[in-house]
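*Asks:* Sequence first, then the predicted structure:
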Amino acid sequence: MEYYLTALRKYAVFSGRARRKEYWYFVLFNFLISFGLGIIDMVLGLAGEGSGFGVLGAIYALAVLVPGIAATVRRLHDTGRSGWWILIGFIPLVGTIVLIIFLVAGSESGQNQFDAA
C-alpha cells in the first residue's frame, strides 16, 4: 500500500525514476480498487447498460489517470528509456507488448540520464 500512496503523492511528477516494485504495486492496487468499484457500481445500479462502466469507476479512473501516466514515465526512466516510449502503447497489440516488456525490464543500475539510482 505504501508504494501506491507514494505514486499518488508524486501526482504529476514526470521526472525521476520508479522502481519495478513501486510501479507494479501501483498497478495492482489500481486493478483491485477498480474491480471493487465495478462491483459496487453494479450492485448500486450505477453501471451503464451497454458499456459496463459505472460512475464510481469512471471517477476513480479519471482521478488516477495522471498519476498512472507519471508512474509509467518514471518506470521507463528507471529502465534508461525516455518517457516518450509510452506512446508506443498506441500501436495495436505489438506496441502494448513492447511497452509491457519495457516496464518489466530490470532497472538500470547506477546513475542514468534521468536521475541517480
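*Replies:* The structure has been received and is ready for your questions.

*Asks:* going forward, measure contacts and count neighbours with C-alpha atoms only.
*Replies:* Will do.

*Asks:* and the longest helix for this protein?
*Replies:* The single longest helix within the chain, with elements called by DSSP state H, is helix 20-44.

*Asks:* Show me the contact partners of it.
*Replies:* Residues outside helix 20-44 that contact it (Cα atoms under 8 Å, 6 or more residues apart in numbering) are 1, 3-4, 6-7, 47, 53-57, 60-61, 71-72, 75, 103-104, 106-107.

*Asks:* Of those, which belong to helices?
*Replies:* Reading helices off those with DSSP H, I get 3-4, 6-7, 55-57, 60-61, 71-72, 75, 103-104.

*Asks:* how deep is residue 79 tucked in, by neighbour count?
*Replies:* Neighbour count for residue 79, taken as other Cα atoms under 10 Å: 22.

*Asks:* another structure for you, compare them:
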Amino acid sequence: MRMINAYTNTIFNNYFRFDGRMARAEFWWFTLCNFLIIFAFVILAGIFGAFAAGEHSLFSSFVILIYALYMLAILLPSLGAQARRLHDVDLSAWLLLLNLIPYIGAIALTIIYIFPAKTGGAKYGPYHDSLAY
C-alpha cells in the first residue's frame, strides 16, 4: 500500500471507524504522511515568522489557523487508526488512555504499534496480512 492510498483510505473511508483492524504497513504509511503534512505546516509557519516574538504577518496567522483546523480534523481518524492498530495486535483500544501519561505512554504505545498482527482470534475482525498491501 502506498502512503497516499493509506492516508486517503483512513481519512475518507474510515473517518469515524474505531472497530476492525488496521495492518501495520497501512498504519505506518498513514502516520508518516500525517507527520509530513504537519512538518510542512511547521516549516511554513517558521518561514513566515509565526513563532517569532513581536509582530506576525497576516499569512503566518493564516498558516497557524489552517494548522489548527487540520489538527482538529485529523484527531478522530488518528484515534481510529490507533484503535484499529491495537485491535490488530489483539489488544483493547482502551490502551489509548496510555497517551495521558506523559512520555512513557506514547513510548509504550509506539512499541506496541510495532508488534506484528495476531493471526488467531477474530474478536476484532478477520486477519489480513500487511504484506498484501
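*Replies:* Structure received. Values in this document were obtained by computation on a predicted structure and should not be read as measured data.

*Asks:* Overlay the chains and give the TM-score.
*Replies:* Once superposed, chain against chain, the TM-score is 0.87 (TM-score structural alignment, normalised by the length of the first structure); 114 aligned residues with a Cα RMSD of 1.8 Å.

*Asks:* I'd like to know which elements the helix or strand hosting residue 62 of the second structure is packed against.
*Replies:* According to DSSP states H and E, residue 62 of the second structure maps onto helix 58-88. Applying 3 or more Cα pairs under 8 Å, 6 or more residues apart in numbering; DSSP states H and E, one finds that helix 58-88 of the second structure makes contact with helix 24-47, helix 104-114.

*Asks:* The longest one: average distance to aligned residues in the first structure?
*Replies:* Between helix 24-47 of the second structure and its aligned partner residues in the first structure, the average distance after superposition works out to 1.2 Å, using mean Cα distance after the TM-score superposition for the first structure.

*Asks:* what angle do that helix and helix 58-88 make?
*Replies:* When axes from the mean of the first three to the mean of the last three Cα atoms, to 10 degrees is applied, the directions of helix 24-47 of the second structure and helix 58-88 differ by 160 degrees.

*Asks:* so where is helix 24-47 of the second structure in the first structure?
*Replies:* Residues 20-43 of the first structure are where helix 24-47 of the second structure aligns, with TM-score structural alignment as the criterion.

*Asks:* coming back round to it: in the longest helix of the first structure, what counts as buried?
*Replies:* 20, 22-27, 30, 34, 37-42 (16 or more other Cα atoms under 10 Å).

*Asks:* What residue in the first structure is paired with residue 124 of the second structure?
*Replies:* When the first structure is aligned by TM-score structural alignment, residue 124 of the second structure is paired with residue 114.

*Asks:* neighbours of its match, just the number please.
*Replies:* Other residues close to residue 114 of the first structure by other Cα under 10 Å number 18.

*Asks:* residue nearest the centroid of the second structure?
*Replies:* residue 78 (3.8 Å; Cα atoms, centre = their mean).

*Asks:* For that one, give me its contacts.
*Replies:* Counting by Cα under 8 Å, 6+ apart, residue 78 of the second structure has no contacts.

*Asks:* What's the match for it in the first structure?
*Replies:* Residue 78 of the second structure maps onto residue 68 in the first structure, by TM-score structural alignment.

*Asks:* Tell me how far that match lies from residue 30 of the first structure.
*Replies:* Counting by Cα to Cα, to the nearest Å, the gap from residue 68 of the first structure to residue 30 of the first structure is 9 Å.
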